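Asker: sequence unknown, structure follows:
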């Protein structure tokens, strides 16, 4: 009887372990990257909220609002704002007001669509050249396009496609990469010249289109053009 119980317990442990492994693998396989510089909302809110205990405890008020709406899961999965059926589509595919969440299917990123003027922000200089860094949680070939908001953008209103300049200010295909895939530090990188004549708060909107599948990644990076050189304010 004791031996049977031991075998039964071992079977349960193995089953649970297998289930956990499959869940973790599913999460990683569907999560591939986001902007590190200038940091995306999801990444900077993860950085803001990550406690030494591993919990997500937001300090920034906008990150807290996102947490209240969407919970902790999208913070841990900051690299998973994607549409598996995106195929590089933008306007007419992702609805107005859902740009920052990418109308994502896997995790609930809706909290990151909240219109606020106090998201963590990267300080930049209009017209300057910066090194863009985009995390490679998983490596995929493809094209990166960066858009900037126009003069109609108002942080207190939901982001619409009409708030973006229609032509990307930076585009690159299969840029070089550095660091380990599947780590926070691993990333693609390239130099981009920022648009000139801008001041105040804006959003840099990123679209990463895989060339080996229809999967497409979307992201909002809140920036302020005030003469900065990439400093982040939480």
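Answerer: That came through, no problem. None of these values were measured; they are calculated from a predicted model.
Asker: all contacts plus neighbour counts: C-alpha atoms, from now on.
Answerer: Fine.
Asker: all helices for the protein, in order.
Answerer: 2-29, 41-49, 61-70, 73-76 (DSSP state H).
Asker: which parts of the first one are buried?
Answerer: Meaning helix 2-29. Applying a neighbour-count criterion of 16 or more other Cα atoms under 10 Å, one finds residue 28 buried in helix 2-29.
Asker: how far out from the middle of the chain is it?
Answerer: Distance of helix 2-29 from the chain centroid (Cα atoms, centre = their mean, to the nearest Å) equals 32 Å.
Asker: kindly report the same for stretch 102-112.
Answerer: 10 Å.
Asker: before we move on, the earlier item: need the helices of the chain in a markdown table with distance to residue 228, can you?
Answerer: Formatted as a markdown table, these follow (distance: least, Cα to Cα, whole Å):
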| stretch | distance to residue 228 |
| --- | --- |
| helix 2-29 | 34 |
| helix 41-49 | 17 |
| helix 61-70 | 22 |
| helix 73-76 | 26 |
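Asker: next one for the comparison:
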């Protein structure tokens, strides 16, 4: 494959270190597999939980092209090698929501938020006998795609469907869909968790139960808390179909226990609903942890939500000391000193944001009926309105306490051409022309223009090759000022 511009001189590093973050695509192509729904898309819809950043960016699971010879490393295939999407690499037979599929002719649909020139689409499926409780590797999948479509180096429509012949399988399987972009060295890697009712026969009658929601093990619940379903059709909420469970003991409030209890209660009370995990035989049974909620296809039920009502919280609070209305900028930075006191046991995060909503300083700590003096260093500091946002999460209950205070920064602005960030702060915001201060040598570095600007964001503690001034290949990404 011919790349549109030469890669830097990385040698063997290209097979490992670079995949930790993946190259930024200057063309900004984006898209996701919407039928069957990808693991990342189900994170956005809420069917999958504890996904991290991908719940806001299912269209951005992008890594270097060349799979299976190159591309994301084993163990990082589901995330395309992007550390911010690393939660996608978790793998077990019960971790992810699954969608039904059958062998034979099936449609696979891509939805594009930026539909760029395309080289091809390829679809791979897990091998017979793969291990669903081990991280995905090349050995998990067939080496050859079961379906390919040539992109013709053309721009596809915003929604594109391929008809593919799916090979016979049984039970839980994974489809790896690869969209290879034509005008960058990148591809999009989407995994879809699917369950075959039978290797080759039509879906059995259990398929008349259609997924309409999920009971996610999202929080610990306390004695006295109540969790209930809310059921909706096209006309609105159907209160007679609601089911509720009140937590009677600490063990019942465990995140792997109360979803199981609620699923059991739904199945006992609601003939139009079933809750649980759907097995390879099509049966739906409650299980510890995450359970899906299904409705009869003919019921008209459109969705099922879960509502948690916390019992009255103990006496908890978060107290802020005096926050000055004005702070002076000195040497391009300012320090906000503030005292914080926890009434109760709280996990606390204090954040300073500028008027545009950009984080300028942050600090986290845990306090139990005690106080602490914080010194939040704001840099680079610019005159104008800022806010201090302090949130405390109550241990055990998850209840939130938040306090906000306004203040102004005054004094000389950071001079033009000075550092916009102190490396590696704000890493994902680096672009052509961004100037950073390298604290290791005290020098300023400017991110090179396209096509090298994508390398400026390629950094982690284990892959420092493009770190300005000190990395082995920093000159491919940066210009010393």
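Answerer: That came through, no problem. Nothing here was measured: the structure is a model prediction, and the numbers come from that model.
Asker: to residue 147 of the first structure, which of the helices of the first structure lies closest?
Answerer: Closest to residue 147 of the first structure of the helices of the first structure, according to Cα to Cα: helix 41-49, at 15.3 Å.
Asker: for that closest one, name the packing helices and strands.
Answerer: If contacts are counted by 3 or more Cα pairs under 8 Å, 6 or more residues apart in numbering; DSSP states H and E, helix 41-49 of the first structure sits against helix 61-70, helix 73-76, strand 216-225.
Asker: residues in contact with the residue nearest the centre of the first structure?
Answerer: Of all residues in the first structure, the one closest to the mean position by Cα atoms, centre = their mean is residue 34, 3.9 Å from it. By Cα atoms under 8 Å, 6 or more residues apart in numbering, the contact list for residue 34 of the first structure reads 40, 43, 78, 79, 80, 81, 134, 135, 136, 217, 218, 219.
Asker: between the helices of the first structure, which one is nearest to residue 150 of the first structure?
Answerer: Among the helices of the first structure, the nearest to residue 150 of the first structure by Cα to Cα is helix 41-49 (18.9 Å).
Asker: now do the closest one against strand 216-225, angle only.
Answerer: In terms of direction (axes from the mean of the first three to the mean of the last three Cα atoms, to 10 degrees), helix 41-49 of the first structure departs from strand 216-225 by 60 degrees.
Asker: how far does helix 41-49 of the first structure sit from the chain's center?
Answerer: Using Cα atoms, centre = their mean, the offset of helix 41-49 of the first structure from its chain centre is 9 Å.
Asker: one step back: buried deepest among the helices and strands packed on helix 41-49 of the first structure, which one?
Answerer: strand 216-225 (a mean of 26; mean count of other Cα atoms under 10 Å).
Asker: how about JSON lines for the helices and strands packed on helix 41-49 of the first structure, with distance to residue 10 of the first structure added?
Answerer: Shown next, in JSON lines, are those (distance: least, Cα to Cα, whole Å):
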{"stretch": "helix 61-70", "distance to residue 10 of the first structure": "36"}
{"stretch": "helix 73-76", "distance to residue 10 of the first structure": "30"}
{"stretch": "strand 216-225", "distance to residue 10 of the first structure": "41"}
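Asker: give me the number of residues near the residue mapped onto residue 128 of the second structure from the first structure?
Answerer: When the first structure is aligned by TM-score structural alignment, residue 128 of the second structure is paired with residue 151. Neighbour count for residue 151 of the first structure, taken as other Cα atoms under 10 Å: 12.
Asker: check residue 127 of the second structure too.
Answerer: Neighbours of residue 127 of the second structure (other Cα under 10 Å): 15.
Asker: give me the distance between it and residue 139 of the second structure.
Answerer: Distance of residue 127 of the second structure to residue 139 of the second structure, given as Cα to Cα, to the nearest Å: 8 Å.
Asker: between the helices of the first structure, which one is closest to residue 144 of the first structure.
Answerer: Among the helices of the first structure, helix 41-49 comes nearest to residue 144 of the first structure, with 17.5 Å by Cα to Cα.
Asker: so what does residue 39 of the first structure match up with in the second structure?
Answerer: Matched by TM-score structural alignment, residue 39 of the first structure corresponds to residue 37 in the second structure.
Asker: what residues are up against the nearest residue to its match once chain neighbours are set aside?
Answerer: Among residues not flanking residue 37 of the second structure along the chain, residue 192 sits closest, at 6.2 Å (Cα to Cα, 6 or more residues apart in numbering). Taking Cα under 8 Å, 6+ apart, we find residue 192 of the second structure in contact with 33, 36, 37, 38, 39, 98, 174, 175, 176, 177.
Asker: one more: residue 60 of the first structure?
Answerer: Counting by Cα under 8 Å, 6+ apart, residue 60 of the first structure has contacts 45, 48, 49, 118, 119, 120, 234.
Asker: quick one: residue 118 of the first structure from residue 24 of the first structure, how far?
Answerer: 33 Å.
Asker: in the first structure, what sits opposite the residue nearest to residue 37 of the second structure in the alignment?
Answerer: Checking with TM-score structural alignment, residue 192 of the second structure has residue 221 as its match.
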